[in-house]
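S.K.: Got a sequence here, can you build the structure:
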Amino acid sequence: MESLSHRSDLPWVCMGDYNEIMHAKEKEGGGVRLEGQMRAFWEVINKCQLRDLGYIGSDYTWSRKLWSRGWVRKRLDRALVSLSWVGAFPAARLFYAATSVSDHCILVLKETSYQRKRRHGPKVWSFESMWLEDARASNEWDIDKLGQWFLLDDKDAILGIPLSSTSTSDRLVWAENKSGKFTVKSAYTLVLDEQKGSGLGHCSNGMARRKLWKAIWKLHLLQKIKLFAWKAGRDILASKENLAKRKITPDGVCEFCGDAVETIGHTLWFCDHAKEVWRNSKFALPFEISATWKFLDVLKALLRCEHLRPRLLELFIATCWGIWKNRNELRAGGKGKAGRSILRNASLLVEEYRVANEPKT
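M.R.: Okay, here's the model as predicted:
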């Protein structure tokens, strides 16, 4: 299943008997199922970027009387779906139907008009407020719960967000106003600034910007990497500079080198951590990146050179994504990867995606 997940970005659903449970509460009777025995199942689901669709019906899909241990019931059968599948079939529901010819329930997947409140089992794409309460109490994210409920990239992004030491409640903040409160005036100013543009990053006019984004979305890259490019281009990645603006961290200084403010440009190009990766690269950019350039400035310059160096733009974005991902892993206490390894993984991602999506002859 893990091998199949990397061959295509098409929506998919995997349904049937997995002969394993995800949580201890999915079993009744018999011995206790240890967390370590379930962890391998979680890891495969996360690597495949799938999620449990949930169910309507009994809490258990399999039951059997095991002599001295009595009746044992488990939820072994389920439907695992990709995010794109949920988007394509938002009204789909999985029903558990009892049968007398098997010790497993019958699985029935169909589109319905059931209201969400009548649906049982794990919710898809939800965030439980109690997780945040637990995190506030210990001042640490619950890594196991994040791994169970979020995609791997989402989990890394969440772990990269520092928790406040004051244990204050969350609130909505409008980033375009110093007070954090939304005003029509601040929104109007924001629109005017976007229309005027400033530098290459915002493009001189709307048509040029649309042309640039259209070219980026057409690149032969995984959707998650293009989404990263979109966030970097909009300057909305969770860099320390952006976190400091929102009062999440006390300052925006890079915690890896301590030499400068951790802007997106510093993170991806000028930090010693990033420089190690680019030093190991086999290609040289056909220009020098200025300290004042934004992410879109670099992409626009690379796009001009695309006819001379095919796939350079794709490899550059994939490498930047690898640097960002590795940085978040280090920030969350992980081991991280060497620069050569990050570059090699980026090259493999680009090549594997190209091969998988080549027209069949």
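
S.K.: CA only for contacts and neighbour counts going forward, please
M.R.: Noted.

S.K.: ok, L302 - contacts?
M.R.: By C-alpha atoms under 8 Å, 6 or more residues apart in numbering, L302 lies in contact with 312-313.

S.K.: Doesn't it lie inside a helix?
M.R.: Yes: membership of L302 in a helix is supported by DSSP: H, G, I helix; E, B strand; the rest coil.

S.K.: which residues in the stretch 101-250 of the chain form helices?
M.R.: Remark: helices assigned in the stretch 101-250 of the chain by DSSP state H, counting those that start in this stretch are 129-138, 143-149, 152-159, 184-196, 199-202, 206-217, 223-233, 240-245.

S.K.: Would you tell me which of those gets closest to A356?
M.R.: Closest to A356 of those, according to C-alpha to C-alpha: helix 223-233, at 14.0 Å.

S.K.: What angle do helix 152-159 and the closest one make with each other?
M.R.: Here helix 223-233 runs at an angle of 40 degrees relative to helix 152-159 (axes from the mean of the first three to the mean of the last three C-alpha atoms, to 10 degrees).

S.K.: Determine the longest helix present in the chain.
M.R.: Secondary structure of the chain per DSSP state H: the longest helix is helix 312-331.

S.K.: what's the following helix or strand after that one?
M.R.: Downstream of helix 312-331, the next assigned helix or strand under DSSP states H and E is helix 339-356.

S.K.: one more to line up against the first:
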Amino acid sequence: MVIGDFNAFLNVSEKQSKTPPQMSQIDAFRDALEYCQLEDLGFRGYPFTWSNKRSGYAKTKVRLDRAVANKEWIDKYQMSNVAHLSSHASEHLPIILRVWCYKQQRHRRGKGFKIKESWLLWEECENVVMEAWHNVEDEQIGLAAVKEKIKKCCEELMAWGSARAEPHANVIKKLQQKLDTLN
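M.R.: Sure thing, here's the model as predicted:
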């Protein structure tokens, strides 16, 4: 993975200027990344990372700063993301790479979450899920955001479900006997 100022851009859309981009430079940068088997990681935020700080027709804005990685890195850290931050002190916007590794949950100790079918019969169950889903802060995007929402739903359902009084085996037996006598 490589991150920083490449002083080059990949697409015509990554430059705003009165002077048109030179396609030979774009092609050369694409060829270099392809030769090194590197892919652009994309970004969130403002589309340009550099400006000449001029106004009017003299103003130029370009996406020069980026993060690129090979396929193995992308597969290992598939939930990672790049964000363009704001800055008033430099011609370049700072960029940040948040690295997230997707790990299988098989290696966790303890019990995993299991919803009890009886919870679905209780009217409040849907409200618990909806409230938990919508109360997660939107700090993450994509699969990472969905994972956080699911985790929050699990936590809330466990707390809510375990707080509800569940009948004990002997209560169930007594109710079953009453049902049998009614038949």
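
S.K.: Superposed, what's their TM-score?
M.R.: Superposed pair, TM-score by TM-score structural alignment, normalised by the length of structure 2: 0.53. Supporting alignment: 105 aligned residues with a C-alpha RMSD of 1.9 Å.

S.K.: just to revisit the earlier point, among the helices of the stretch 101-250 of structure 1, which is the most enclosed?
M.R.: Counting by mean count of other C-alpha atoms under 10 Å, helix 240-245 has the highest mean neighbour count of these, with a mean of 19.

S.K.: Can you check which part of structure 2 the longest helix of structure 1 sits on?
M.R.: Under the alignment (TM-score structural alignment), helix 312-331 of structure 1 falls on nothing in structure 2.

S.K.: what residue is smack in the middle of structure 2?
M.R.: In structure 2, the residue lying closest to the centroid (C-alpha atoms, centre = their mean) is I141, at 2.9 Å.

S.K.: That one -> structure 1?
M.R.: Using TM-score structural alignment, I141 of structure 2 sits opposite Y114 in structure 1.

S.K.: ok, now how distant is that match from I56 of structure 1?
M.R.: To I56 of structure 1, Y114 of structure 1 is 10 Å away according to C-alpha to C-alpha, to the nearest Å.

S.K.: Stretch 192-211 of structure 1 aligns to what range in structure 2?
M.R.: Using TM-score structural alignment, none of the residues of structure 2 align to stretch 192-211 of structure 1.

S.K.: what's the first-to-last distance across that stretch?
M.R.: Here the two ends of stretch 192-211 of structure 1 are set 20 Å apart, with distance taken as C-alpha to C-alpha.

S.K.: now do stretch 34-42 of structure 2
M.R.: 16 Å.

S.K.: Where does it end up in structure 1?
M.R.: Using TM-score structural alignment, stretch 34-42 of structure 2 pairs with 46-54 in structure 1.

S.K.: just the strands in the stretch 1-150 of structure 1 please.
M.R.: Applying DSSP state E, counting those that start in this stretch to the stretch 1-150 of structure 1 gives strands spanning 13-17, 27-28, 50-52, 62-65, 71-74, 77-82, 92-97, 106-111.

S.K.: now those as TSV including distance to N242 of structure 1?
M.R.: Shown next, in TSV, are the strands of the stretch 1-150 of structure 1 (distance: least, C-alpha to C-alpha, whole Å):
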stretch	distance to N242 of structure 1
strand 13-17	37
strand 27-28	44
strand 50-52	30
strand 62-65	49
strand 71-74	46
strand 77-82	30
strand 92-97	38
strand 106-111	42
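
S.K.: nearest to D134 of structure 1, of those strands?
M.R.: D134 of structure 1 lies closest to strand 50-52 among these, at 22.7 Å (C-alpha to C-alpha).

S.K.: Measure the mean distance from that closest one to structure 2 post-superposition.
M.R.: Once fitted to structure 2, strand 50-52 of structure 1 is off its aligned match by 0.3 Å on average (mean C-alpha distance after the TM-score superposition for structure 1).

S.K.: thinking again about what came up before, got the contact list for the match of I141 of structure 2?
M.R.: Here Y114 of structure 1 is in contact with A91 (criterion: C-alpha under 8 Å, 6+ apart).

S.K.: let's go with 6 Å and repeat that
M.R.: Going by C-alpha atoms under 6 Å, 6 or more residues apart in numbering, Y114 of structure 1 touches no other residue.

S.K.: quick one: buried residues of stretch 30-45 of structure 2?
M.R.: Residues of stretch 30-45 of structure 2 classed as buried by neighbour count (16 or more other C-alpha atoms under 10 Å): 30, 33, 38-41, 43.

S.K.: tell me which of these is nearest to K149 of structure 2?
M.R.: Nearest to K149 of structure 2 among these is F43, at 22.2 Å by C-alpha to C-alpha.

S.K.: neighbours around the closest residue to that closest one other than its chain neighbours, how many?
M.R.: Among residues not flanking F43 of structure 2 along the chain, V82 sits closest, at 4.6 Å (C-alpha to C-alpha, 6 or more residues apart in numbering). Residues contacting V82 of structure 2 under the criterion other C-alpha atoms under 10 Å number 18.

S.K.: Alignment lookup: V82 of structure 2 to structure 1.
M.R.: So V82 of structure 2 corresponds to L94, using TM-score structural alignment.

S.K.: That match and T112 of structure 1, how far apart?
M.R.: Counting by C-alpha to C-alpha - L94 of structure 1 and T112 of structure 1 are separated by 10 Å.

S.K.: before we move on, what about L313 of structure 1?
M.R.: For L313 of structure 1, the distance to T112 of structure 1 - C-alpha to C-alpha - is 44 Å.

S.K.: quick one on the thing from earlier: how about JSON lines for the buried residues of stretch 30-45 of structure 2, with distance to A159 of structure 2 added?
M.R.: Formatted as JSON lines, the buried residues of stretch 30-45 of structure 2 follow (distance: C-alpha to C-alpha, whole Å):
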{"residue": "R30", "distance to A159 of structure 2": "52"}
{"residue": "L33", "distance to A159 of structure 2": "50"}
{"residue": "L38", "distance to A159 of structure 2": "45"}
{"residue": "E39", "distance to A159 of structure 2": "43"}
{"residue": "D40", "distance to A159 of structure 2": "42"}
{"residue": "L41", "distance to A159 of structure 2": "38"}
{"residue": "F43", "distance to A159 of structure 2": "37"}
